[in-house]
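Asks: I'd like to go over a predicted model; first the sequence, then the structure.
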Amino acid sequence: MPSESEPRRFLIATATAHYKNEPSWDRPGLVDARQDIIDLFTKQFGYEHVSDLGLDPSQHQLTERLRAFCRSSEREDDDLVAVYLAGHGEVLDEEDGGGHVLLTHDTDPDDITDALPTELLARKMLSGTRVRRLLLLLDTCYSGQGGNELTAAALRRLNRAWGTVSETGLVIVSSAQPFEQAEAGAFPRTLREAVENVATAGHGPKALALEAVVQQMNAQGGHQRVGLTQVGLTGKVPAFFPNPRHDPQLTHVDLAVQQEAAWQREADRRDVELHTRLLKRAMGSADPGRHGWWFAGRRTALGDITDWLAESRSEPTRCALVVTAGPGSGKTAVLGLFAALAHDELRHTVPVHTLELQPATVAAARSIDVAVYAQSLTNQQLLEALTAAAKVHASTIGELVEALQKRDSPLTVLIDGLDEATTPDTLCTGIVRPLMEHAGHGIRLLLGTRPHLLPGMGLLRDQQVDLDADRYADPEAVMSYTMRNLLQADPASPYRTCGPTLRRAVAAAVAGAAGRSFLVARIAAGTLAAVPEVPDPQDAEWRANLPKHAD
């Protein structure tokens, strides 16, 4: 029962499940549908069920009993009245006068034009009555059409008295659009699911927003689209649906659940980036269908990154290290290897012994908390990725810095593809650099980018892992990678059957032309593997035409 300060709530629920003049119209499923509505409104929303109409009303019974209830002297201006009507509905042809009609228990199948015009309900319930807050649930075929006509009729019936009461209005929820048929029982089921869905509202709001309820109903799929129409509103929409979860003390729970969900969405995005970008580049195969690891060498680069990661997390010598170089150098492959080793599940799929990785490298990689691939990310998206990784709520870079300063140990983040972000320059100057300069020991950044962005972060190229520098040159790795491509890039590769001396001479020529570019080596070797004939590696013209790395 409502308290003295709350309005009274009344439900009238009826359904035409049987038709005395046309048994083929019978819809016995509507008996349970009506009961579902009664249970929902009385048990969840606190409505009092007015049972005068019951099941299978005639046209006269329907209109007169609705009219009698609405005109009763017991009605008060702030009463909340909900009416559920279920049954067959039809749209008349224009030559028959057009409009939506409700088929009642006594409708003559040979004279449907004499069925109950849906718009008549507006006059019966609103004209000369004290009803000011009316929710009409139309669960019929083509009910959207009926709702539109009811709306038009209601606008003609609303009088000035409506404006003297706050939070008044007529709300029509239609189970189907104007040209859609309705499935028996679908409307009550989707309504209950929407009401019980925390996505509609958590514990905070006292009432469920009608728009949110309808949105959730439509989000459940199905061929029907629920419609919502509101007219005569004075102030807020009447609270027809009290929130069954309302508990102010649990509002913080809602926020925590929403925050966890947002963090999980970010984690899912990182997982996609890892599998589709970083891992693929680390494995080194040009064929997305291949799952073997083609990574080769880069021992010096791996060693320097390992040393940086292994520095004391409480007092690191520098908070950022960048793996940089021109295109094709393999910087994403290097960073992708560390990202894979940092992942709890993927770590076990990396062939550590085959790749001859040092135990220190495997151990150091585990200090990386998250790997982000910045391609096409905006500044805001990177900020959201970092706040999710740190599990803090921060809407600005300043708030994130403040949160990181409070950490007992640094957050270690790998970010590759800075130069491929939506706005690389502002991302580096507006997000990355402030973290480096103001977050103290709260964050460590292992970055991947081309050299031109280094000045914007206040970094010197010769202090980074520059894969184009002589220190990191690895001709043996390029040669090994070239040989792997010649043998395995194409299943019909002629290098599988040619002599090892010839194969090695071709690989040496390709690797020599590629220089430090693993990308050039992959393209050239992959192209040769697809050609049936093996070239003469001593042919000066052939060697001159090999793709070369641009120094």
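Replies: Right, received. Where do you want to start?
Asks: Only C-alpha atoms from now on, for both contacts and neighbour counts.
Replies: Noted.
Asks: Mind listing what's buried along the strand or helix carrying residue 82?
Replies: Per DSSP states H and E, residue 82 falls inside strand 80-86. By neighbour count on 16 or more other C-alpha atoms under 10 Å, the buried set for strand 80-86 is 80, 81, 82, 83, 84, 85, 86.
Asks: ok, so of these, who is nearest residue 240?
Replies: Among the buried residues of strand 80-86, residue 80 lies closest to residue 240 (C-alpha to C-alpha), at 6.7 Å.
Asks: Distance-wise, check the residue lying closest to that closest one once chain neighbours are set aside relative to residue 246.
Replies: Among residues not flanking residue 80 along the chain, residue 9 sits closest, at 4.8 Å (C-alpha to C-alpha, 6 or more residues apart in numbering). Distance of residue 9 to residue 246, given as C-alpha to C-alpha, to the nearest Å: 18 Å.
Asks: just to revisit the earlier point, for the residue nearest to residue 80, which residues are in contact?
Replies: Neighbour list for residue 9: 2, 46, 47, 48, 79, 80, 81, 82 [criterion: C-alpha atoms under 8 Å, 6 or more residues apart in numbering].
Asks: also this one, for the comparison:
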Amino acid sequence: MRYLIAAGTRHYVEEPELPLVHQDVDGVVGLFASMGYQRVLASVSHDPASADFEDALSDWCQSPGLTADDVLVVYYAGHGSRSATNQYRLACADSTHGRPRSWLSLPNLAEVVAESPLRNVLFVIDACHAAAAGAGLGAVTDTVVAGRGRGDELGSGTWLLASARHRDTAVDGAFVSELAKAYRQGDGASQRHLSPGTIADRVNQSFVASGLRQRAACSSVDQSEPPPFFPNPLFDPQAEVTGEGCTDAGSADLASHFEPRGRGVEQVYDSGSYFTGRERALRRGRDHLAGEEGPGILVVTADPGSGKSAVLWWP
């Protein structure tokens, strides 16, 4: 199952209002619903008190039926700042500077989630200086993971997609619309999912084009599998290349994997042909295929990314 928790705070006790936060929350709900996510904890989605949100998350994470294969995305929009002890925190409807516990603690949220059965978690923080949340999330998650038993799968780990870097201020309403555009671009037909890094890069391209100074960022901890958070809307099962180097249908691997690499590009839809050199390797391969080296097997081996697929495409 895919689950979404989306919340944000527009009205505050001491901080200025963020008029577009609720609109952003609703936009995230619609976007992730199109990816097959089920929304949970809607009762604490608009202007929650910090304790109410944390308690609701804690109760839900102990729900029976959650498994390591489930995927969770937690989105929060609002004011973000550092405390007197330099800990990154998020403002809620009841947050005041004289009451530290009235702020939402990212390490607390990370601990709650890390102690649940969930092993595929993405925090999307839409706030000023949001990338600063990565330190707290990572430290707590690493500590909890270190205490797990042998054989406990890591899954894709815990990810952070931040709408702004450590020193960046975030523009109210700027991130979610670009997030949706970045996702809907999709990727090559053989790619099952879009990586959060790809999403962040595309958002940043739009920020640059719009003249905005903020930049999105992403990070992860304890990752052992590809991140499954953004299903590729252009994915074609007939073109998928499996982990064994084969495809789910016929010779689609020739089109989706070897052909673009043989041209020196990343995806099938990229234009151009830039492959040069490797004359000795190509000549050896052609001689072997022509039978000039006698019977036997020719093995092509080299470091990852060195061009094995490109060489194999050409003979």
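Replies: That came through fine. Since the structure is predicted, the reported quantities are computational estimates derived from the model, not experimental observations.
Asks: Can you pull the TM-score for these?
Replies: Overlay of the two chains. TM-score (TM-score structural alignment, normalised by the length of structure 2): 0.72; 253 aligned residues with a C-alpha RMSD of 2.7 Å.
Asks: So what does the residue nearest to residue 80 of structure 1 match up with in structure 2?
Replies: Alignment note (TM-score structural alignment): residue 9 of structure 1 maps to residue 2 of structure 2.
Asks: Do a quick rundown of the helices in structure 2.
Replies: Assigned by DSSP state H, structure 2 shows helices spanning 21-33, 50-61, 106-114, 133-146, 175-184, 196-210, 252-253, 259-262, 279-289, 308-313.
Asks: Now render those as JSON lines, adding distance to residue 190 of structure 2 and mean neighbour count.
Replies: Formatted as JSON lines, the helices of structure 2 follow (distance: least, C-alpha to C-alpha, whole Å; neighbours: other C-alpha atoms under 10 Å):
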{"stretch": "helix 21-33", "distance to residue 190 of structure 2": "21", "mean neighbour count": "19"}
{"stretch": "helix 50-61", "distance to residue 190 of structure 2": "33", "mean neighbour count": "16"}
{"stretch": "helix 106-114", "distance to residue 190 of structure 2": "31", "mean neighbour count": "21"}
{"stretch": "helix 133-146", "distance to residue 190 of structure 2": "31", "mean neighbour count": "18"}
{"stretch": "helix 175-184", "distance to residue 190 of structure 2": "16", "mean neighbour count": "19"}
{"stretch": "helix 196-210", "distance to residue 190 of structure 2": "15", "mean neighbour count": "18"}
{"stretch": "helix 252-253", "distance to residue 190 of structure 2": "9", "mean neighbour count": "19"}
{"stretch": "helix 259-262", "distance to residue 190 of structure 2": "12", "mean neighbour count": "22"}
{"stretch": "helix 279-289", "distance to residue 190 of structure 2": "27", "mean neighbour count": "14"}
{"stretch": "helix 308-313", "distance to residue 190 of structure 2": "16", "mean neighbour count": "18"}
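Asks: Translate residue 233 of structure 1 into the numbering of structure 2.
Replies: So residue 233 of structure 1 corresponds to residue 223, using TM-score structural alignment.
Asks: That match contacts residue 153, doesn't it?
Replies: No - counting by C-alpha atoms under 8 Å, residue 223 of structure 2 sits too far from residue 153 to count as a contact (9.9 Å).
Asks: what's the offset of stretch 379-390 of structure 1 from the middle of its chain?
Replies: 16 Å (C-alpha atoms, centre = their mean, to the nearest Å).
Asks: list the contacts for residue 12 of structure 2?
Replies: 91, 92, 93, 94, 95 are the contacts of residue 12 of structure 2 under C-alpha under 8 Å, 6+ apart.
Asks: hmm, try it at 7 Å
Replies: Residue 12 of structure 2 makes contacts with 92, 93, 94, as judged by C-alpha atoms under 7 Å, 6 or more residues apart in numbering.
Asks: again, but for residue 141 of structure 1
Replies: By C-alpha under 7 Å, 6+ apart, the neighbours of residue 141 of structure 1 are 88, 89, 90, 176, 180, 181, 182.
Asks: Can you tell me what it aligns to in structure 2?
Replies: By TM-score structural alignment, residue 141 of structure 1 lines up with residue 128.
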